[in-house]
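>>> Kindly return the folded structure for what I paste below:
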Amino acid sequence: MSELMDFGYKGKVAVITGSSKGIGRETALQMVKLGAKVLLVARGEDALKEAVSEISAFGEADYIAQDITESGAAEAIVEAAVQKFGRLDVLVNNAGSSFAKSFEDVEVAGWEEDIDLKVMAAVKMSKAALPHLKKQGGAILNLTAVMGKTPQANSLPTTVSRSAGLALTKAMSKDLGKHNIRVNAVCIGLIRSDQIEKRWQKQAPELSWEEFSVKSGGNIPLGRIGDTAEAANVITFLCSDLASYVSGTAVNIDGGSGHAW
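This is a model prediction of the structure:
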């Protein structure tokens, strides 16, 4: 992110779920570097401590270890952010997991767990944040997946949950615009993550990351796996003042691999 641009983050407060690693952590780092105060949220306290230790070198950051699917967790997270930093301007609903099987292979409990994490947790977090966002306006960003736009075989239940996240984003943007609250989504494709790095070390440890990225990204128009920072760049922009007239949209971050706009 260019330091020459004013993204409008100075004095603002963000809550980012699923932010101890990967895209969430990188987004927290970018927002703090641009002047925001950020509360990181995840289940693993050790990873959160490590992330905050790094990010705090650039500004104000804190964490709360919570399972966002638990009763009362959303309210506790928002309250912690407001007590620590005095306000709330940005919510990034980033928590999620990869759970993709055929319809026949997914039990009802699997459906419930996936929808609870990827849809209902975003609903609960947004409801808890709403009274604070209404005070001065703000932004909500829902992380979804490109496959949510074009579900394929053996992609359940995650593509259904992600599709619901897209509908939630559009509907919320219509309802909350009157409060100057913008709601957008990003649809993630193949992005560097712990899971992909483990695959790299298992399948081709003799290759550099750049070589493995190109080899694995052969079917992607841009010819490689995306970097974590490239996803965080888009999220940070959409939640910033530079995107002040962008709401109700879902941006693909997939190197051109998706089959829908």
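
>>> Please make it C-alpha for all contacts and neighbour counts, starting now.
Fine.

>>> Helices of the protein, start to end?
Applying DSSP state H to the chain gives helices spanning 22-33, 45-55, 73-85, 108-115, 121-136, 158-176, 194-203, 209-216, 228-238.

>>> List the buried residues for the first one?
Within helix 22-33, the residues scored as buried using 16 or more other CA atoms under 10 Å are Gly22, Ile23, Gly24, Arg25, Glu26, Thr27, Ala28, Leu29, Gln30, Met31, Val32, Lys33.

>>> what does it rub up against?
Helix 22-33 is contacted by residues 1, 9, 16-19, 37-38, 40, 51, 55, 58-61, 94, 192-194, 228-229, 231-233, 235-236 when judged by CA atoms under 8 Å, 6 or more residues apart in numbering.

>>> what about Val108, neighbour count?
Val108: 9 surrounding residues under other CA atoms under 10 Å.

>>> Identify the residues contacting the nearest residue to Gly226 once chain neighbours are set aside.
Computed as CA to CA, 6 or more residues apart in numbering, the closest residue to Gly226 that is not its neighbour in sequence is Ile191, at 4.5 Å. Ile191 makes contact with Ile225, Gly226, Asp227, Thr228, Ala231, Asp254 under the criterion CA under 8 Å, 6+ apart.

>>> are any of these buried, and which?
Listed as buried from those are Ile225, Gly226, Thr228, Ala231, Asp254; burial here means 16+ other CA under 10 Å.

>>> Nearest to Met125 among those?
Ala231 (21.5 Å; CA to CA).

>>> and the gap between the closest one and Val186?
8 Å (CA to CA, to the nearest Å).

>>> so what sits against both of the two?
Common contacts of Ala231 and Val186, defined by CA under 8 Å, 6+ apart, comprise Ile253.

>>> Show me which of the contacts of helix 22-33 are buried.
Buried members of these, counted by 16+ other CA under 10 Å: 9, 16-19, 37-38, 40, 51, 55, 59-61, 94, 192-193, 228-229, 231-233, 235-236.

>>> Roughly how far does the residue nearest to Gly44 when sequence neighbours are not counted sit from Ala243?
In space, and not counting its chain neighbours, Gly44 is closest to Ala65: 6.3 Å by CA to CA, 6+ apart. Separation of Ala65 from Ala243 (CA to CA) stands at 30 Å.

>>> Out of the helices of the chain, the one nearest Phe99 is which?
If you check each of the helices of the chain against Phe99 by CA to CA, helix 158-176 wins as the nearest, at 5.6 Å.

>>> before we go on, could you also do this sequence so I can check it against the first one:
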Amino acid sequence: MRVPKRLLLATAVLALALRRQATPAYDLAEKSVLITGGSRGLGLALAAEFLARGARVTLMARTAADLDWAAARLAAGDRVQTVTGDVTREADLHRAVAEAVRSHGRLDVLVNNAGLIQTGPLANITEADFRDIMEVNAFAPLRLTRAALPELRRRRGRVLMVSSVGGKVAVPHLASYSFSKFALTGLGQAFRAELAREGVTVTTVCPTVVRTGSPRQAQVKGQHRREYALFATVDNLPFLSLDAEVAARRMVDAVVRGDAEAMIGGPAWLLKHAQALAPQLTADVLALGNRLLPAATPGDRAVPGRAAEGLLTRSNPIKREAEREFNELGLPATPPAQDGKDPSKS
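Got it, this is the predicted structure:
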């Protein structure tokens, strides 16, 4: 008797779903985790979450002083190691993998978190900007994942790609950022499908804006003060943005479950499904919203967000607290301990 193709397909899908439900959660205890962009912002929050679940972490960032501050802030002794390097330099990526293995004897989880943010009208964003952001946000995760694959295969490890809701729906004045994050989301999907047979599980997360104080590090173009005021305010709106610790916990949960993809935060989930269900309406709404954003200016000069601060952004208490908590303001004399006490006074 011939079995209908639809029944075979439905049976296969059901079998995969049941297999996934029966798969035990990934135990992070004593696992070795390498995190890029680990000295501040979301990378620092992710490091704290992995440590809370019993893992050991290696933080990679460009500045040794920031890494030292982060390690002291995490206060986890030899469970935290650091490596200074630039994710756009392939030799540094290989050195980071080697350091994680040397420090902790293994590498189980790779977190591609380091990222560059550019904001401004499309007319002010150059082709060079597009190339620069692709190097950090897309090519660096590609190269680092490939460099780590021998270790990840050996450990049947996991990879976390930190993309963005901007990697699912392109947002006005974040054209180059969305361009790079779309590439990263696609890379995560491709790696997920091809590396599964080798025992490596790849999870891509697409968070809404997260309150980490990171707008200070963004490259701002166009009407600098107005662009930054809008970007930094939206990044810290309580009902639109997500608390960094909550975002980190949900991302690590996705790794533990072995999710293929996870939208982090209600706004990200809603925007993704709006795009899927009503792409024309979503495009029209975004185009209308773009009319309300600051217009382009002559030239293409970029300034860091911290150089475009104004009264509105300086006085935002939510923003300032996130900047202090996640090492975005520059290094204080002594990093605060995790319990909130000043170690210099203990």
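
>>> that older thread, look at Ala65 and Ala243 of the first structure and report which has more neighbours.
Just comparing Ala65 of the first structure and Ala243: by other CA under 10 Å the higher neighbour count belongs to Ala65, 19 against 14.

>>> Just give me the match in the second structure for the more buried one.
Using TM-score structural alignment as the criterion, Ala65 of the first structure maps onto Thr84 of the second structure.

>>> contacting residues around its match?
Here Thr84 of the second structure is in contact with Met60, Ala61, Arg62, Thr63, Ala64, Leu67 (CA under 8 Å, 6+ apart).

>>> give me that answer again for 10 Å
For Thr84 of the second structure, the contact set (CA atoms under 10 Å, 6 or more residues apart in numbering) comprises Leu59, Met60, Ala61, Arg62, Thr63, Ala64, Ala65, Asp66, Leu67, Asp92, Arg95, Ala96.

>>> Does the last one touch Val57 like I think?
So that's Ala96 of the second structure. No: counting by CA atoms under 10 Å, Ala96 of the second structure sits too far from Val57 to count as a contact (11.7 Å).

>>> residues shared between the contacts of the two?
Shared contacts of Ala96 of the second structure and Val57, defined by CA under 10 Å, 6+ apart, comprise Leu34, Ile35, Thr82.

>>> and the last one, how far is that from Thr204 of the second structure?
Between Thr82 of the second structure and Thr204 of the second structure the distance is 24 Å, computed by CA to CA.

>>> again, but for the first one
Between Leu34 of the second structure and Thr204 of the second structure the distance, using CA to CA, works out to 16 Å.

>>> quick one: contacts for whatever residue of the first structure lines up with Val33 of the second structure?
Val33 of the second structure maps onto Ala14 in the first structure, with residues paired by TM-score structural alignment. With contacts defined as CA under 10 Å, 6+ apart, the neighbours of Ala14 of the first structure are 28, 31-32, 36-40, 61, 78, 81-82, 85, 87-92, 138-140, 239.

>>> ok, Ala14 of the first structure to Asp67 of the first structure distance?
18 Å.

>>> between the buried ones among the contacts of Ile191 of the first structure, which is closest to Ser173 of the first structure?
Ala231 (21.4 Å).

>>> what residue of the second structure matches up with the closest one?
Under the alignment (TM-score structural alignment), Ala231 of the first structure maps onto Ala247.

>>> cool, Ile140 of the first structure as well?
Ile140 of the first structure maps onto Val159 in the second structure when the alignment is built from TM-score structural alignment.

>>> That match: neighbour count?
27.

>>> wait, isn't it in contact with Arg153?
No: Val159 of the second structure is not in contact with Arg153 according to CA under 10 Å; the separation is 11.0 Å.

>>> For Pro172 of the second structure, see how far away the closest residue to the match of Ala231 of the first structure other than its chain neighbours is.
Nearest residue to Ala247 of the second structure, sequence neighbours excluded (CA to CA, 6+ apart): Ile264, at 6.5 Å. Distance check for Ile264 of the second structure against Pro172 of the second structure: by CA to CA, it reads 20 Å.

>>> Mind checking which of those two has more residues around it?
Counted by other CA under 10 Å, Ile264 of the second structure and Pro172 do not tie: Ile264 has more neighbours, with 24 against 20.

>>> related to what we said a few turns ago, looking at the helices of the first structure, which is nearest to Gly248 of the first structure?
Gly248 of the first structure lies closest to helix 158-176 among the helices of the first structure, at 4.7 Å (CA to CA).

>>> could you give me the residues in the second structure that the closest one aligns onto?
Under the alignment (TM-score structural alignment), helix 158-176 of the first structure falls on residues 177-195 in the second structure.

>>> on average, how far is the matching stretch from the matching bit in the first structure?
Superposed on the first structure, stretch 177-195 of the second structure shows a mean distance to its aligned partners of 0.5 Å (mean CA distance after the TM-score superposition for the first structure).

>>> In the first structure, what range does stretch 95-109 of the second structure match?
Aligned by TM-score structural alignment, stretch 95-109 of the second structure falls on residues 76-90 of the first structure.

>>> Just the buried residues of that stretch, please?
The neighbour-count check on stretch 76-90 of the first structure (16+ other CA under 10 Å) flags Ile77, Val78, Glu79, Ala80, Ala81, Val82, Phe85, Arg87, Leu88, Asp89, Val90 as buried.

>>> residues contacting the most centrally placed residue in the first structure?
Centroid check for the first structure by CA atoms, centre = their mean gives Asn94 as the closest residue, at 2.8 Å. Taking CA under 10 Å, 6+ apart as the contact definition, Asn94 of the first structure lies against 15-19, 23-25, 27, 41-42, 118, 121-122, 141-144, 186.
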